[in-house]
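Q: I would like to see how this sequence folds:
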Amino acid sequence: MRTQALTDAKALLRACETGVISTISYNLRGYPFGSVSPFISCSEGKLYFYISDIAQHAKNLEKDSRMSLTVFHQAEEGDQNAHGRVTVVGDATPIKGDKAQQILEQYVLRFPEAETYKQAHDFKIWQMDMVRVRFIGGFGKIFWLEQEEWEAPASPWDFEAETGMIAHMNEDHQDAMALILAHHHTVQDDAPTMTGVVTDGFYIRSQDKNYYVPFENVCTKHEDVRMELVRLTNRARKSQAA
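A: Down below sits the predicted model:
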């Protein structure tokens, strides 16, 4: 049950692209301060935000690195408490140099509107390192997940290899991604684009929205990504033909 909770919590986090971030207010002397922010996550489980220095939560983090991120799927009807939610608790620090630039490029792929933010020099990439995770999968499914459980190996491919995978899929295999998107999310789009790859899945962008598709197996080497994409394509094709 605990292993399934970890899998479900990570899947929920991957599927969400915006969450409620809570920081410790400096102006209000210790009161919690909530805001909403887009984010991306890496294979290891670290979270990344692109935040302006003038934002209140950025000012708070400069004084106290502690923060949390809460994500959930809003219930279309019925009791919201019956639906899953994840709160990641950790510490945030701004990052610089090549790593920051690479994360920013990945971020802009997922959130193209952020391209305009790059013209403002007061935006920074912040990295959040997890301390503990609270996962509630519904009534009676409540877990604290520890750091050693949550953290996973880094992607076995580098930034250039990931960029190449994305370009290849977008140039040559939009038909396959259209099948996968329709199968997993019932979204019809003849020209979706890949916007990111992690070891346990990948992201498709369609009609100004990102969709996460999990792999059946976690990828431990570069070549595994192709195998997982082929598997997903074949499964989607069989479903369509049924």
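Q: going forward, measure contacts between C-alpha atoms and count neighbours the same way
A: Will do.
Q: Would you mind giving the secondary structure of Arg235?
A: Arg235 carries the three-state label helix when classified by DSSP: H, G, I helix; E, B strand; the rest coil.
Q: What separation is there between Trp144 and Ile40?
A: For Trp144, the distance to Ile40 under the criterion Cα to Cα, to the nearest Å works out to 22 Å.
Q: count of neighbours near Gly30?
A: Applying other Cα atoms under 10 Å, we find 12 other residues in the vicinity of Gly30.
Q: Now show me the structure for the sequence below, then we'll compare the two:
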Amino acid sequence: MQPTSNFNPSHLAKSLLRRSRQGALATLMVDSGDPYCSLVNIASDVDGSPILLISRLAVHTKNVVADPRVSLMLDERAPGDPLEGARIMLLGKAEEAGTEQRKVLRRRYLNAHPSAENYADFADFSFFLIRPSGLHLVAGFGRIVDLKAEQFLTDVSDADGLLEAEQGAIDHMNADHRDALGLYATRLLAAEQADWRCTGCDPDGLDLAADGKTLRLDFPERVTSPDALRKMLVRLADEARAKPRA
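A: Next up is the predicted model:
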């Protein structure tokens, strides 16, 4: 089955990875090798790879430690029949974060799940990163595609400056420019009025959240430095202000 001509599977897969906050994690049971599935909260690393915060007391964590092969099901949570919405089944290996990596994963995860700060540093909890090898995307009739990791992960090899400045930019936008975030959401993404906040940024776009809902604002061009990010955010705010109300 060939995808329809107006379908961009890479873009949809990237968007789902960035917007998803929960998913079904499938692991392999330690003793039997039987499949085991559990509901987990997720966030995304700077390249889009899923981040997990899981307890070593949980069965799925014991499974991952014994065999890192996992799959992760994510869906759009669209109203109506859930089978009519887009979903992805991601394949990969889950690896526990080292000391330096943990700082980045912790920061990005807590931006997406602020309440997790209450237990993120408990001794039995650890951050894991799923390194994707590929995914299977289902988005309706004629829209079923297998993608390799390089087709849906964001290239960050040239964006060290942006990544170093990311948290400062997030904090600045949330503290001083909530009006602009609201304009991005309502004028550019046709979302409802809410107290939208920024939860992450990367070379491809900006992540927003409010009242349990998430949005992805794609940049028209890649952004790899703090100065380029500032200019892009000003440009998008101007475009949002100039756009008529729906």
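Q: higher neighbour count, Trp144 and Ile40 of the first structure?
A: Here Trp144 of the first structure and Ile40 are set side by side on neighbour count (other Cα under 10 Å), and the busier one is Ile40, at 23 against 14.
Q: Check how far stretch 102-111 of the second structure sits from its aligned residues in the first structure, on average.
A: Here stretch 102-111 of the second structure is compared with the first structure after superposition; its mean distance to the aligned residues, by mean Cα distance after the TM-score superposition for the first structure, is 1.3 Å.
Q: In the first structure, what range does that stretch match?
A: Equivalent residues of stretch 102-111 of the second structure are located at 100-109 in the first structure, counting by TM-score structural alignment.
Q: would you list every one of the strands in the first structure?
A: Counting by DSSP state E, the first structure forms strands over residues 18-24, 32-38, 40-41, 47-52, 66-72, 85-94, 123-138, 141-146, 193-198, 201-206, 209-214, given from the N-terminal end onward.
Q: Look up the closest residue to Val223 of the second structure, ignoring the ones flanking it.
A: Nearest residue to Val223 of the second structure in three dimensions, chain neighbours excluded: Pro203, at 4.5 Å (Cα to Cα, 6 or more residues apart in numbering).
Q: Show me what the one you found aligns to in the first structure.
A: Correspondence of Pro203 of the second structure to the first structure, assessed by TM-score structural alignment: Thr199.
Q: for Gln22 of the second structure, same thing?
A: Using TM-score structural alignment, Gln22 of the second structure pairs with Thr18 in the first structure.
Q: Then Ala242 of the second structure?
A: Alignment note: Ala242 of the second structure maps to Lys238 in the first structure; criterion TM-score structural alignment.
Q: What distance do you get for His183 of the first structure to Pro94 of the first structure?
A: When Cα to Cα is applied, the distance between His183 of the first structure and Pro94 of the first structure equals 38 Å.
Q: should've said Asp8 of the first structure
A: Distance, Asp8 of the first structure to Pro94 of the first structure, using Cα to Cα: 29 Å.
Q: how many other residues sit next to Glu84 of the second structure?
A: Residues lying near Glu84 of the second structure (other Cα under 10 Å) number 15.
Q: Nearest residue to the equivalent of it over in the first structure in space, please, no chain neighbours.
A: Glu84 of the second structure maps onto Ala82 in the first structure when the alignment is built from TM-score structural alignment. Of all residues beyond its chain neighbours, the one nearest Ala82 of the first structure is Gly138 (4.6 Å), with distances taken as Cα to Cα, 6+ apart.
Q: Ok, Phe127 of the second structure next?
A: For Phe127 of the second structure, the nearest residue in space outside its immediate sequence neighbours is Leu53; the separation is 4.6 Å by Cα to Cα, 6+ apart.
Q: Which position in the first structure pairs with the one you found?
A: Aligned against the first structure by TM-score structural alignment, Leu53 of the second structure finds its counterpart in Tyr50.
Q: In this structure its match contacts Asp122, no?
A: No: shown here, Tyr50 of the first structure and Asp122 do not form a contact pair, counting by Cα atoms under 8 Å, at 10.2 Å.
Q: Cys42 of the first structure contacts Asp200, doesn't it?
A: No: contact between Cys42 of the first structure and Asp200 fails when scored by Cα under 8 Å: they sit 10.0 Å apart.
Q: Next up, the contacts around the residue nearest to Phe127 of the second structure.
A: By Cα atoms under 8 Å, 6 or more residues apart in numbering, the contact list for Leu53 of the second structure reads Asn41, Ile42, Tyr109, Ala120, Phe125, Ser126, Phe127, Phe128.
Q: Which of those residues sits closest to Thr214 of the second structure?
A: Top of the list for closeness to Thr214 of the second structure, among the contacts of Leu53 of the second structure and by Cα to Cα, is Ile42 at 12.7 Å.
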